[in-house]
Structure formats: structure tokens, C-alpha cells
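Participant: sequence-free structure coming up:
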């Protein structure tokens, strides 16, 4: 909120919710009834006191104008962030009907906001001082080394590079042993025939995945578990299982022959088997449009994906953040706003994934939309991406001028001419987002951002045909 007095939409507020239960609970609190002492400032602070069902009332404050992202505090005992009270208060504020008037914040709200911003400034100052001290110390150490007769002027490091290299080599050896074993197991599986898979049960797959964990190859372990869930999973499961086995075999061979691969493809293979990487690309500053945000949850981890579009560079980037099982990740960005920030890319084919660096301003409204393509161009883009990363499930694509239309028991997005169309993924056909998309279109072509892959197209965000803000479909 760099523009004073601009309020978020309800969709942008609900994009902050850590889960569906929080969205539902926030909706019940988005009325004036439970609230008292509510107010807001042009600077982006919203506060109120909510009548709680337990030990309330709860004092709630939300700061939506901080460059590091929206933050909140609440007196309730919830571990979710933001909690239902903070979300409900923001929904009440987003309504813009005078229910949350502007005014001076009470002392308890002012203390929290002031303290938080002072802590952020102090942390930023400490980081700058530390960087400057490190640079000064390095220069001084180099000069001292030169004076002592060391022509290289090298600076002693606290981390032993030789030991680090040996650890990396030992892990590579373990992964190689694991990949070799996995190749043998796949060969035995296919030699016996896929018909025997139904008799082996899930235990065989889990035991194989555990062996890959022991080999320090979590990426291989994850793919093995996916194979186990594919077996006996519905019509044509042997075809899908064989396809996934082929991709896993290709990944094994890529690792075993990684020295012969092009640099970017070798980096992709290392990432796919589970080796950690760092964002080594140069920092790129842009006004990043927040295209979409959604979570995927398994028994061990909650993964949050945030898609960004550079309004000046035209680049699409992916931010990944993680939380423990049942806990939402900390990174939260409201869909439809833009973020003035720096991003650095990770290695690998396509270089879509990025790390969020310095933020220069809080998220703010923007009128720009991403450039769109036709359904046939989207498929061509996915095909080109597979050349750089054969294991890629999908690519981010914005479709221009498409209409959701039924196709038997499923749906598809057809271009305005009706000549080409993309089927929607089966999973999306069972979501409420489908009906939001249909209602937004009303038979008129709209712009849709989503992920295009071999299973079809998954819409994530849509824009109306005329002027209007982004509508999240997740």
C-alpha cells in the first residue's frame, strides 16, 4: 500500500489465509457485530477489539504497509498467522462501507506498530553494518597478508572448503549408489511385469523410497512414492505407471551421466534428485505482479507456491516457501497487487524458481496485466520447456481471450474463435474456482493465468474482459 487510502479487495485478503478453515471463520467475523474500537489510518494500520468465544475480547492489529509484508498481532491463542480475527478485521476494512473509520490508533495499537517498524529498521541497519564490516575486514586482512609476503592477499575462511568438497563428494557417491540400486529395482519390476504390482502392495514402494532416503536422494524418494500411489489408481493405471517409470529411469541415467550433460540440464538433474541449491543468479529489481498463491499439503510438509510477473522485464518467477505439516509458511503475498523487490534465480533449465531479496515498498495496486497467448501457443511453450527439464509437470501461462466451455463431463478453455482449446485438469473441475471462473466469464472471453502441463490447464487467477481486478481461483 504505497498509495494512501487504497483498500484491498476481499479476494486479496483471503489470499492471506493459511487454510480453508481460516477463510470460513474469517467470513463469519467480517461484520460489525463482533467488533468494537475499530479504526484505520492512511498509513496502512487497521485495529479493532473482537468479542471472543473463549477468553476474549481480543485486541487485533494489522500492519499492511510494511515493506517486509503484511503482519498482525492478536490476543487470541491461535497459532495460525494471520488468525481468523485478523482476517475478519481486514475483510471488514476491505468492505469500504464506513464500518472501519479512519482515525488515530489507540495507544496499544500504536505501540505494537511503532515497535515492529523500529525493530525492522534496526535489523536492516545491523545487516548493513555487518556487510560493511565484513568488506572492510576482508580488505584489511588482504593488505596484511600482502605485507607479510603473501602475494595472493588471500583471507583465511572459517569454513574449510576442502572438507566441504569432501562432504559433497561423499554424498554424490551415496546418490550414485542409490540411483544404481534403483535402476536394478526398476528393471526387476518391469521384467516381472506390471501385473505383479497389484500383489506387491505399497510396502515395496515405501521400502524402495526409504533406500533412496538412505542414499541422501530425497528427490528420487519422492518420485518412488508417487509411483506407489499411481499403481492401481484407476483406469489405465499401467500406462501411467509405465510413463512415470520411464521418467524416473531417465532421471537416474541423467545423474549417472551428469558429467556429459549441458550445464543447465546437469543443474536441473541435481535439483531433481534432491541436492540443495542456492539462488546464484543476479538480483533483478522489478515491479512484480503477484499472479497467484496456493498451498499443497502432504503428511510431512506444506509447500506454498507464489507466481510473480515482472511488469518491466516480462519474466515469470516462482517463489517457494515451506511450513511444517499443518502449519502455513510465513511468506504471504496478496494476489493482484505488485511488489517492488529484487529476485535472484536458482540454477537449472528455465530458471523459473527465484529467491525473494530486498523489498523496497509494500505491495501496491497496479493496472498492468501479464501478456497472454493462445491455447496452441501455450502448448508449444510447454513443449519447449520440456527440452530444458524433461520432468517438468507444467509451465506458467497466461491465456488471452478464452471462454470456459463444457466438454462432456469435463471443461475446457477455448479461444475466442473457438478453433483451439485446452482441457482443464480433472482436479480443477471439482473445485469451487471453476464456478467462479464461469461466473466471471458469463460467456465472454476473459484472461486467465494458470499452469499448463501434460494433464491439462489449471486456472489460478482470472481477469474480467473489461476493467477490473484479479480474481483468485484457488
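Facilitator: That came through, no problem. Just so it is clear, the structure is predicted and the values come from calculations on it, not from any experiment.

Participant: Every contact and neighbour count from this point should use C-alpha atoms.
Facilitator: Fine.

Participant: Any buried residues in stretch 209-221, and which?
Facilitator: Buried residues in stretch 209-221, counted by 16 or more other CA atoms under 10 Å: 209, 210, 211, 212, 213, 215, 216, 217, 218, 219, 220, 221.

Participant: Identify all contacting residues around it.
Facilitator: By CA atoms under 8 Å, 6 or more residues apart in numbering, the surrounding residues in contact with stretch 209-221 are 171, 174-175, 177-179, 182, 208, 222, 224-225, 248, 271-275.

Participant: Tell me the span between the first and last residue of it.
Facilitator: This stretch, stretch 209-221, spans 4 Å end to end (CA to CA, to the nearest Å).

Participant: Helices of the stretch 201-350 of the chain, residue ranges please.
Facilitator: Counting by DSSP state H, counting those that start in this stretch, one finds helices in the stretch 201-350 of the chain at the ranges 202-214, 218-230, 237-256, 263-273.

Participant: before we go on, here's another structure to hold up against the first:
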């Protein structure tokens, strides 16, 4: 085969895998490469201590990689071919094939099984996407009918009204969309329920219009849409992506339950990178979560982010406790900077549910019977707190400016913790008693 970038594109299973291959190539992940003129092989350093021996014959008929990626050929094989195209002069010529190369080439049946299995997985995903597309069309019609009738027509609608369309979305493999629809009745009890519901319906409509163009969108946006619809990526595949090393501070913890599924949302922020990371854990019923996150604790280690246009969700790859002060974490200067960052994040991911922010030098004050935050420029920032936590926030920041971590939703900051006097105080869950649950940053 005469390799060009065009033939490489045709050889790739999809644009997503090709983009990952480019990232490996430009990230200088290849420790060494060699070729005997008929086959090409090398060692690709993935993340941490993982390295993958990779082989591809130059006629394109055989390839080998030990990674667990569901797509074949995987990003490591494609990256090796990209290395062949772009840096051919750096490939070591040899007449001697290593034993593992000879063994891999001697296993045509195994390679055939890998290709068949990958093709089957690809076919299953393609079938699911077709089912999702059919569901998207039904969802589009439902949304249009709802708007034509007017939102007031559903003010007294019973649970069956929402369950009917939610069940149809489940049948169409749009499980995440179904869960969103089942949460809509909770919006109807709010004072400004028209605005809240219209915003939620508009988000679904944007999803509908985007999903119709799925194949023509950038790979990262395709991943975002599939994830929004309910397609999950296996943890094993995520962990093969490049990792981010840093010292991480636990700045937010939220636990809750949705349809008998308990969840835990753990927010981390990196001291050197300034990146936020969201660790999501789920258990059924009374099960116990894996690991024990402590608000205000710190760790040094590697995180791997799920693919997307504005990556936030991550997996912990490896870590160890970090017991030194973390004084260099970057903060958002004020409300205006927060709004600018939020606008930029929305431009990348319009379905962003919450924008994480560490607001520095803010003070809690009372305005019209509720707590708001004032930044250094005296800009008011609305705050959402639960129960007695508004008093906790007010008490901690009564004497001096503090740092508040929360999720901005476009209207208010859902405050999750407040950092002051070397401590992190939780603003979710049971209120602390005399702040005895606060944790030292050290």
C-alpha cells in the first residue's frame, strides 16, 4: 500500500481514533520505532508506566496492539503509521524482527478475530446511533408539540405525561435524555418554573439539532453528544488516554440519589495546571462508594480526562497523599472574570451543566433577606445554598474576604465549600457543628 495521509484517513475506523493518533504522534509518545521494509513496529508510551508494543505491516493487512480500545485499528497503530509518514528518517532500519513481531505476524487467526470483534463493536455502535437518531426525531416532534400547546397546558400534567416520552427515549437508547425528562416535574414547583422549564427544553432542542449533524461534527463534539445521549466509554479505554500530573486539592463534595442510583460528585483543582476535575461515582441502593474522599485533603498524582469539547470528568489513575500547604492555586479574581470564563466554556460545550469556579476575595453579605457574595469590585453574585449553610457561609466570611468554590449555572453560584483561615468548610449535606468538620489545608 502506498501510504499517504488520505489513505491513513481511509484506514482509520473513524475521525475520533485518528485524532487520538495525532495527539500521540505530536505528543512524542514513541520511545523507538523500527522497520524491515515490510513491517513497521515500535513502542508507544501511553500514560504513566504503560507502554504498548505496536506492529503494522506496510501492506495494511496485519496489525497488532495490546491496548483495549474498542476500535481497530487503534490510535496506537494509526499513530505509528503517521510516524512513518512524517518522520520516516527517524525509523531505525533493520533486517532482524524481534520475537514478539514474528509471533504477532504468525497469528493470522488471532488478528482476524481482533478485526472481527472490532467490526462487531463498530456495528453495534452504528446500530445504536441509528436507534438514537430515530429517538431524536420523536423527541423533536414532542418538543414542537409542547411549544405549540404552550407551557401552561402542562402545569397540572400528571407523572404519566412525562413518563410516556421518557420511556420512549429509553427504548431509543437515549437513557440520559430520559433521566432529564423525568426530572422536569421538579421544575414545576419552582416560582419561575416557566423560565426553568423553557431553558431545559431549549437544551434538549439544541441536542436534537446537533445530533442530526453528528457525522459532520468534530470528533470531540461527537463524543460530547453521544455522552449527553447516554453512550458511556469504558474506564479501561479512558485510562489509555494521556494523563495530567499535578497536586490536586479536594474542593467540593456532593452526594445525592436519582432513580435509586446514588451518586457522588468530587471536585478537584490542580495547583500547577489550574484545571478542575470532576470524579463521578455511582452505587445502587445501600452500596458503598469506592474510595474515601475528604474535603480539604490533597493528593499528588495523575488524572485522565474523558474526551469532550470542555473536559471536566476524569478518572484517578494513580496518586499518593500530599501533606504540604497548597498556596499557589489560581483563583478567579471576581464576578466579571467568572462570567467571561463561563461564556468561553459554553462556547465549547453548550450542554455544560455547571461551571466550576474558585472565587477569591469575596465576602458574604445580606441583601433582601438572602446571602449574596460581593467581590472586590462590589459586584453582587447570587448564591444558592441549602438550609442552614447560608448561615455557615455568612459566619465564615463575616470578618474577612474568603474563597468560595461552587458551580455557576448562569444564574447563581451553587456554593459547595468555603476556604478561609486555612480550612475548607463544606456547604452541602448536613451542616457542620461549630465547624468541627472543617479540614486543614495542610
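Facilitator: Thanks, I have the structure now. Quick caveat, the model's predicted, so the values are computed rather than measured.

Participant: residue ranges for the strands of the stretch 1-150 of structure 1, please.
Facilitator: Taking DSSP state E, counting those that start in this stretch as the criterion, the stretch 1-150 of structure 1 carries its strands at 35-40, 45-50, 58-63, 71-74.

Participant: ranking those strands by burial, who's on top?
Facilitator: strand 45-50 (a mean of 25; mean count of other CA atoms under 10 Å).

Participant: Which residue range of structure 2 does that strand align onto?
Facilitator: Per the alignment by TM-score structural alignment, strand 45-50 of structure 1 matches no residues in structure 2.

Participant: can you state the direction angle for that strand and strand 35-40?
Facilitator: 180 degrees (axes from the mean of the first three to the mean of the last three CA atoms, to 10 degrees).

Participant: got the angle between strand 45-50 of structure 1 and strand 58-63?
Facilitator: Going by the same axes, to 10 degrees, strand 45-50 of structure 1 makes 170 degrees with strand 58-63.

Participant: which helices and strands does strand 45-50 of structure 1 pack with?
Facilitator: Using 3 or more CA pairs under 8 Å, 6 or more residues apart in numbering; DSSP states H and E, the elements in contact with strand 45-50 of structure 1 are strand 35-40, strand 58-63, helix 84-94.

Participant: Same list (the ones you listed) but as JSON lines, adding distance to residue 297 of structure 1.
Facilitator: Converted to JSON lines, those look like this (distance: least, CA to CA, whole Å):
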{"stretch": "strand 35-40", "distance to residue 297 of structure 1": "33"}
{"stretch": "strand 58-63", "distance to residue 297 of structure 1": "27"}
{"stretch": "helix 84-94", "distance to residue 297 of structure 1": "20"}
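
Participant: Figure out which of the helices of the stretch 201-350 of structure 1 is closest to residue 86 of structure 1.
Facilitator: helix 218-230 (36.0 Å; CA to CA).

Participant: Return the angle between stretch directions for the closest one and helix 237-256.
Facilitator: Going by the same axes, to 10 degrees, helix 218-230 of structure 1 makes 170 degrees with helix 237-256.

Participant: Check the gap between the residue nearest to the spatial centre of structure 1 and residue 246 of structure 1 for me.
Facilitator: In structure 1, the centroid-proximal residue (CA atoms, centre = their mean) is residue 305; its distance is 1.5 Å. According to CA to CA, residue 305 of structure 1 and residue 246 of structure 1 sit 27 Å apart.

Participant: Report the secondary structure state of the counterpart of residue 407 of structure 2 in structure 1.
Facilitator: Using TM-score structural alignment, the equivalent of residue 407 of structure 2 in structure 1 is residue 451. At residue 451 of structure 1 the chain is in strand, as set by DSSP: H, G, I helix; E, B strand; the rest coil.

Participant: Tell me how far residue 451 of structure 1 lies from residue 381 of structure 1.
Facilitator: From residue 451 of structure 1 over to residue 381 of structure 1 (counting by CA to CA), the distance is 11 Å.

Participant: shared neighbours, the two?
Facilitator: residue 395.

Participant: wait, isn't residue 84 of structure 1 in contact with residue 25?
Facilitator: Yes - the criterion here is CA atoms under 8 Å, and residue 84 of structure 1 meets it with residue 25 at 5.9 Å.

Participant: neighbour count winner among the two?
Facilitator: residue 84 (25 against 15; other CA atoms under 10 Å).

Participant: in a helix, that's where residue 80 of structure 2 is, yeah?
Facilitator: Yes - applying three-state DSSP, one finds residue 80 of structure 2 inside a helix.

Participant: That one and residue 313 of structure 2: what is the separation?
Facilitator: Where residue 313 of structure 2 is concerned, residue 80 of structure 2 sits at a distance of 29 Å (CA to CA).
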